[in-house]
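A.B. asks: Below is the sequence, then the predicted model.
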Amino acid sequence: MAMYFNNYSTWRSKPGVYLEDLYVRPQYRKRGYGKMLIQALAQECCRIGGARLDWTCLRWNTPSLEFYDSLGAKRQEDWVGLRVDGQDLEDLALGKTKVLRDGV
């Protein structure tokens, strides 16, 4: 299963595809299904005139990272993932940022 959505690269001024989740059931792994799914996303990206296919992977997920490396994916070491969730998300929606809350 590949869950994805279209995105847009402001760096390249072109659309792209972002892979949110890739999952192959354990009993079907190492049979080429993951590669076929990512290949289909690459085809979709090319079809829309996209500049790139992006996704993230947890650092500890070595088998997946090795799989992605084998496909020619390049790790984006310069980028930092960011998230706001839980109470911080609710506070931000109300304009109560950490700076205002903590007086920092």
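C.D. replies: Structure received.
A.B. asks: from here on, contacts and neighbour counts on C-alpha atoms
C.D. replies: Will do.
A.B. asks: In a helix, residue 82, correct?
C.D. replies: No. Checked against DSSP: H, G, I helix; E, B strand; the rest coil, residue 82 lies outside a helix; its state is coil.
A.B. asks: Could I get the contacting residues of it?
C.D. replies: If you count contacts by CA atoms under 8 Å, 6 or more residues apart in numbering, residue 82 has none.
A.B. asks: quick one: it and residue 23, what's the gap?
C.D. replies: Taking CA to CA, to the nearest Å as the measure, residue 82 falls 23 Å from residue 23.
A.B. asks: what number of residues lie near the closest residue to residue 49 other than its chain neighbours?
C.D. replies: Among residues not flanking residue 49 along the chain, residue 15 sits closest, at 6.8 Å (CA to CA, 6 or more residues apart in numbering). Neighbour count of residue 15, defined by other CA atoms under 10 Å: 18.
A.B. asks: Please compare the first structure with the one that follows:
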Amino acid sequence: MIRTATVDDIAEIRAMIRELAAYEKAVEQARATEEQVRAALFGAHPAASVLIAEDDGTGEVAGFALWFPRFSTWTGARGMHLEDLFVRPGHRAAGHGRALLAALAGICRESGFERFEWVVLNWNEPAIGFYKSLGAELLEEWTVCRLSGGALEELAAQAPPVVHPART
């Protein structure tokens, strides 16, 4: 079963974020607290949405997908960015990942989104093979860029004032 997350899922979502980070060999980077996850998903201005996969036999939470809308200047249309997809090891190969991605594709279609995009670590061959089996195109000519920590702070320190004209 695929369902939208509720506030009662916060602890489970945070636990799966940490499990995903451990799988990706970066658990020290997964610092989000339950309070931050709650605010991001259920606060006054939600930043993202989550779908939960439950095992039909046991009712256990098998995995999750966290996504948010994005915009393409090239197509002039909104799309979807999948930030995290995770299925717990004991539930893999049971169709939960495919079901989560299919549900997200359905949301894209219903919302008029023209693109559904995500990134995958280049060493994660099982995931890459799975995504290719679904027809996903790997855009190898693109490289993810990131500013964080000191580099972000250094560039921000050089920011000019931003003028906000009154909107009419």
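C.D. replies: Cool, got the structure. Every value quoted in this text rests on a predicted model; they were computed, and no experiment measured them.
A.B. asks: Superposed, how do the two chains score by TM?
C.D. replies: The pair, once superposed, lands on a TM-score of 0.89 when counted by TM-score structural alignment, normalised by the length of structure 1; 96 aligned residues with a CA RMSD of 1.0 Å.
A.B. asks: and the residue nearest to residue 49 of structure 1, what pairs with it in structure 2?
C.D. replies: Using TM-score structural alignment, the partner of residue 15 of structure 1 in structure 2 is residue 78.
A.B. asks: What is the helix or strand that match falls within packed up against?
C.D. replies: Taking DSSP states H and E as the definition, residue 78 of structure 2 sits inside strand 77-87. Secondary-structure packing of strand 77-87 of structure 2 (3 or more CA pairs under 8 Å, 6 or more residues apart in numbering; DSSP states H and E): helix 10-23, strand 61-72, helix 96-111, strand 116-118.
A.B. asks: In the first one, which residues are buried?
C.D. replies: Applying a neighbour-count criterion of 16 or more other CA atoms under 10 Å, the buried positions in helix 10-23 of structure 2 are 10, 13-14, 16-21.
A.B. asks: So which bit of structure 1 is it matched to?
C.D. replies: Helix 10-23 of structure 2 maps onto no residues of structure 1, going by TM-score structural alignment.
A.B. asks: Just list what that helix packs against, helices and strands only.
C.D. replies: Packed against helix 10-23 of structure 2 by the contact rule (3+ CA pairs under 8 Å, 6+ apart) you find helix 34-42, strand 61-72, strand 77-87.
A.B. asks: Of all these, which one is nearest residue 149 of structure 2?
C.D. replies: The closest of those to residue 149 of structure 2 is helix 34-42. By CA to CA, the value is 18.5 Å.
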